[in-house]
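sequence first, then the predicted structure:
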Amino acid sequence: MTENGVHTDPAALDELTEAARHEHAETGADGGVAGYRASRTLGLGVELRRQLRRRRTQLVLGFVVLLPFILVIAFQIGQSNPNRRSGGFVDLATASAPNFVVLALFVSGGFLLPTIIALFFGDTIASEASWSSLKYLLAIPVPRHRVLRQKAIASALLSLLALVLLPLVSLGVGLAWYGAGDAVSPTGDAIPFGQSLLVLAASTVYIVIQLAWVAGLALLLSVSTDAPLGAVGGAVLAAILSQILDQITALGSLRNYLPTHYSYAWIDLIANDIDWTNMAAGVLSAVIYATVLSLLAARRFATKDITS
């Protein structure tokens, strides 16, 4: 929809109009809105429904569901050996359903998952600004801190949905094609199927926490620009740059401070004797980065001059 040369989101404007009508239906003697409560503005359910109706959300979730089937087709076309008990994660992918889930997480962890997080968080505020609806949202009025909080929570829930869907769908597909066998690591350790489910759950939790820094950075970029593509692309490029720098061994111990250095520490869980050192360092690093970036985003949005 185009109005006066500005592209707007019809669903967003309809909801803003409805909210404005509700809030300004009655005016008190002091000129304020009778019955106005900031806590009733921009409900989380409303924001989630808006985001779920967006095409980009549906495409992202659809691709996450489709990815395990694409991997199965690739192995069916190729020459995979379902009885293989040695090799790397790709070689072991068809050994059992747990191994197939490990492969899905492994191949998507470097680019796909950070991109999904960056898309949900980087697009959340910047898209409202690009549609010229952000200033109307704040004029309802919805407090700035509530706008940022509600949109961040909605983005976090959608990101969590995508990150949980991938291993769940992969597990179902893996069970159908490869059966419920042991999870076999490249070092030869074999974990029983029941225990491997706990390992996969813990791995997913770690990945969610580790990617929190991408969410914080994307949110900061989203409140700093009116271009959603710039916010999303900036966060993705930062993740790629960090991965590239992490491959430069000449940096030595400096690589430990890169946000992606411990991205694959969850692999240590696929062992009979688990070493928690890297995972603990990865959680601490991600929490620090995410906290600092989120606080910067909140400060930036609280003081920013909203013109669109």
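Here it is on my side, so go on.

CA atoms for contacts and neighbours, from now on please.
Fine.

list the contacts of stretch 72-88.
By CA atoms under 8 Å, 6 or more residues apart in numbering, the surrounding residues in contact with stretch 72-88 are Asp91, Leu92, Thr94, Ala95, Ser96, Tyr178, Val184, Ser185, Pro186, Thr187, Gly188.

next, count neighbours for the residue nearest to Ser130 when sequence neighbours are not counted.
Using CA to CA, 6 or more residues apart in numbering and skipping residues adjacent in sequence, the residue nearest Ser130 is Asp226, 5.4 Å away. Asp226: 22 surrounding residues under other CA atoms under 10 Å.

for Asp226, list the residues it contacts.
Applying CA under 8 Å, 6+ apart to Asp226 gives the contacts Ala126, Ser127, Ala129, Ser130.

the most centrally placed residue in the chain: helix or strand, and which one exactly?
With distances taken as CA atoms, centre = their mean, the residue of the chain nearest its centroid is Ile117 (2.7 Å). Element membership of Ile117 [criterion: DSSP states H and E] is helix 112-130.

following that helix, which helix or strand comes up?
Helix 112-130 is succeeded, C-terminally, by helix 134-139 (DSSP H and E).

show me what the lengthiest helix in the chain is packed against.
Longest helix in the chain, counting residues (DSSP state H): helix 144-178. Here helix 144-178 touches helix 44-53, helix 55-77, helix 97-108, helix 112-130, helix 193-210, helix 277-303, going by 3 or more CA pairs under 8 Å, 6 or more residues apart in numbering; DSSP states H and E.

what residues of it count as buried?
146-148, 150-152, 154-156, 158-159, 162-175, 177-178 (16 or more other CA atoms under 10 Å).

adding another structure so you can compare the two:
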Amino acid sequence: MTENTGGTGEVETGGRAAATRKGVHDRLDGIGPVQPSTFRPGRTLSLRVEAVRQLRRRRTQVAALLLLVLPPVIAIAFSLSSDDPSTAGSDGGGRQNSALYGLATAGGANFALFTEFAAGSFLLTVLIALFCGDTVASDAGWASLRYLLVIPVRRSHLLRQKLFIGLASSAIALILLPVWAYVVGGLFFGWGPAQSPLGGEFTNGETLQRLAIVVGYTLIQSLVIAGFAFLLSVVTDAPLGAVGGATMLVILSNILDAISALDPYRQYLPTHYQFAWLDALGPNVVWEDMARGAGISLIYSSVLFGFAWWWFGRKDVVS
């Protein structure tokens, strides 16, 4: 039933005030203007959110498990072996590999150096390519990348957050392996100071200093792999393509570097100075090759990261 209340012009329906009553509009006017919410692009896709996503991924958990298992497995293999590493020849692994292998059981520091050398040529390469190559391509493959940009998240902000977490994960892996190998080697073979492959012995302070140089140089060298993997991650929607492409780059560079006929051009290959940290294991640290390797790595990585930013800024993420 509809009832007219008189001269006020107000209408009630079923005992309730209609939504068009003048008094309702008066109360709305009394609320005042609605303040628009301020959008803060920097508060979208925080580092904490991206870090949690990284930690919850199965590949991250498998990589961490692999890094934790590898040093004990190597130490157990040395303990069960009937061969004396110090008498090992240079067949197969080369002179440097043989020297590090021969001193692997001399103590925790030497065991860490051997583990770093053994894992650096392939395992660490795959892990870096995995952390930096899967980061954007996985979202594109899951069709969630477009929704992140609709939130809206600025493209440069998205790349910065994902690259930071990818590099941080790679750095943690590169630091975790030698530190954990040092602990495992100390438990198995003692905590004595490191012995140089070129002869002589370091003090405990020199041992920690040389290990820090090795880890620091490895971090700089890893930027080339990270840059190429990250570039492929924004170019392709297939995470395995980005990871595999970065790994193949390292393999191809190592193959070309083994061809002496390419001198002097092979010194510009990204992996030519990959193991220049061996120069830090002599009586005196030789910086020349490490300086060249660090410079080449920084140049390559700067170009690759810059091109990734340029490409993603113009990429169609809707199709």
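Now that the structure is in, tell me what you want to look at. Bear in mind the structure is a predicted one, so any value in this text is a computation, not a measurement.

quick one: the aligned partner of the residue nearest to Ser130 of the first structure in the second structure from Lys315 of the second structure, how far?
Residue pairing (TM-score structural alignment): Asp226 of the first structure is matched to Asp237 of the second structure. Distance, Asp237 of the second structure to Lys315 of the second structure, by CA to CA, to the nearest Å: 12 Å.

picking up where we left off before, the residue nearest to Ser130 of the first structure and Leu220 of the first structure, how far apart?
According to CA to CA, Asp226 of the first structure and Leu220 of the first structure sit 12 Å apart.

how about Asp14 of the first structure?
Taking CA to CA, one finds Asp14 of the first structure at 27 Å from Leu220 of the first structure.

between these two, who's got more neighbours?
Leu220 (25 against 11).

could you find the closest non-adjacent residue to that one?
Nearest non-adjacent residue to Leu220 of the first structure (CA to CA, 6+ apart): Ala297, at 4.2 Å.

that older thread, so the residue nearest to Ser130 of the first structure, which of the three states?
With DSSP: H, G, I helix; E, B strand; the rest coil as the basis, Asp226 of the first structure sits in coil.

and for the counterpart of Leu59 of the first structure in the second structure, the neighbour number?
Structural alignment places Leu59 of the first structure opposite Val62 in the second structure (criterion: TM-score structural alignment). Per other CA under 10 Å, the neighbour tally for Val62 of the second structure reads 11.

any idea how far Leu127 of the second structure is from Val62 of the second structure?
10 Å.

so which of the contacts of stretch 72-88 of the first structure belong to strands?
Using DSSP state E, the subset of the contacts of stretch 72-88 of the first structure located in strands is Val184.

nearest to Asp246 of the first structure, of the contacts of stretch 72-88 of the first structure?
Looking at the contacts of stretch 72-88 of the first structure and their distance to Asp246 of the first structure, the nearest is Pro186, at 22.2 Å (CA to CA).

dump the residue contacts of that closest one.
Counting by CA under 8 Å, 6+ apart, Pro186 of the first structure makes contact with Ser86, Gly87, Gly88, Phe89, Leu92.

what is the neighbour count of the equivalent of the fourth one over in the second structure?
Aligning on TM-score structural alignment places Phe89 of the first structure opposite Leu100 in the second structure. Leu100 of the second structure is surrounded by 25 other residues when neighbours are defined as other CA under 10 Å.

and for the one 4 residues further on?
By the other CA under 10 Å criterion, the neighbourhood of Ala104 of the second structure contains 26 residues.

nearest spatial neighbour of it, chain-adjacent residues omitted?
Using CA to CA, 6+ apart, the closest residue to Ala104 of the second structure is Phe111 (4.4 Å).

which residue in the first structure lines up with the one you found?
Under TM-score structural alignment, Phe111 of the second structure pairs with Phe100 in the first structure.

was I right about its match contacting Thr94?
Yes. Applying CA atoms under 8 Å, one finds Phe100 of the first structure in contact with Thr94, separated by 6.0 Å.

before we move on, the earlier item: got the buried residues for the helix holding Ile117 of the first structure?
Counting neighbours by 16+ other CA under 10 Å, helix 112-130 of the first structure gives 113-130 as buried.

can you pull the contacts of the match of Phe111 of the second structure?
Per CA under 8 Å, 6+ apart, neighbours of Phe100 of the first structure: Leu92, Ala93, Thr94, Ser170, Leu171, Gly174.

for stretch 128-146 of the first structure, which outside residues touch it?
The contact list for stretch 128-146 of the first structure, computed with CA under 8 Å, 6+ apart, reads 6-9, 12-13, 16, 19-20, 23, 38, 41-42, 125, 147, 226-228, 298, 301-302, 306-308.

distance to Thr260 of the first structure added to the contacts of stretch 72-88 of the first structure, as JSON lines?
Formatted as JSON lines, these follow (distance: CA to CA, whole Å):
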{"residue": "Asp91", "distance to Thr260 of the first structure": "25"}
{"residue": "Leu92", "distance to Thr260 of the first structure": "25"}
{"residue": "Thr94", "distance to Thr260 of the first structure": "28"}
{"residue": "Ala95", "distance to Thr260 of the first structure": "29"}
{"residue": "Ser96", "distance to Thr260 of the first structure": "28"}
{"residue": "Tyr178", "distance to Thr260 of the first structure": "31"}
{"residue": "Val184", "distance to Thr260 of the first structure": "25"}
{"residue": "Ser185", "distance to Thr260 of the first structure": "22"}
{"residue": "Pro186", "distance to Thr260 of the first structure": "22"}
{"residue": "Thr187", "distance to Thr260 of the first structure": "23"}
{"residue": "Gly188", "distance to Thr260 of the first structure": "26"}
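
pick out the most distant pair among the contacts of stretch 72-88 of the first structure.
Greatest spatial distance in the contacts of stretch 72-88 of the first structure: Tyr178 and Thr187, 20.6 Å, computed using CA to CA.

what residue of the second structure takes the place of Val292 of the first structure?
Aligned partner of Val292 of the first structure by TM-score structural alignment: Val303.
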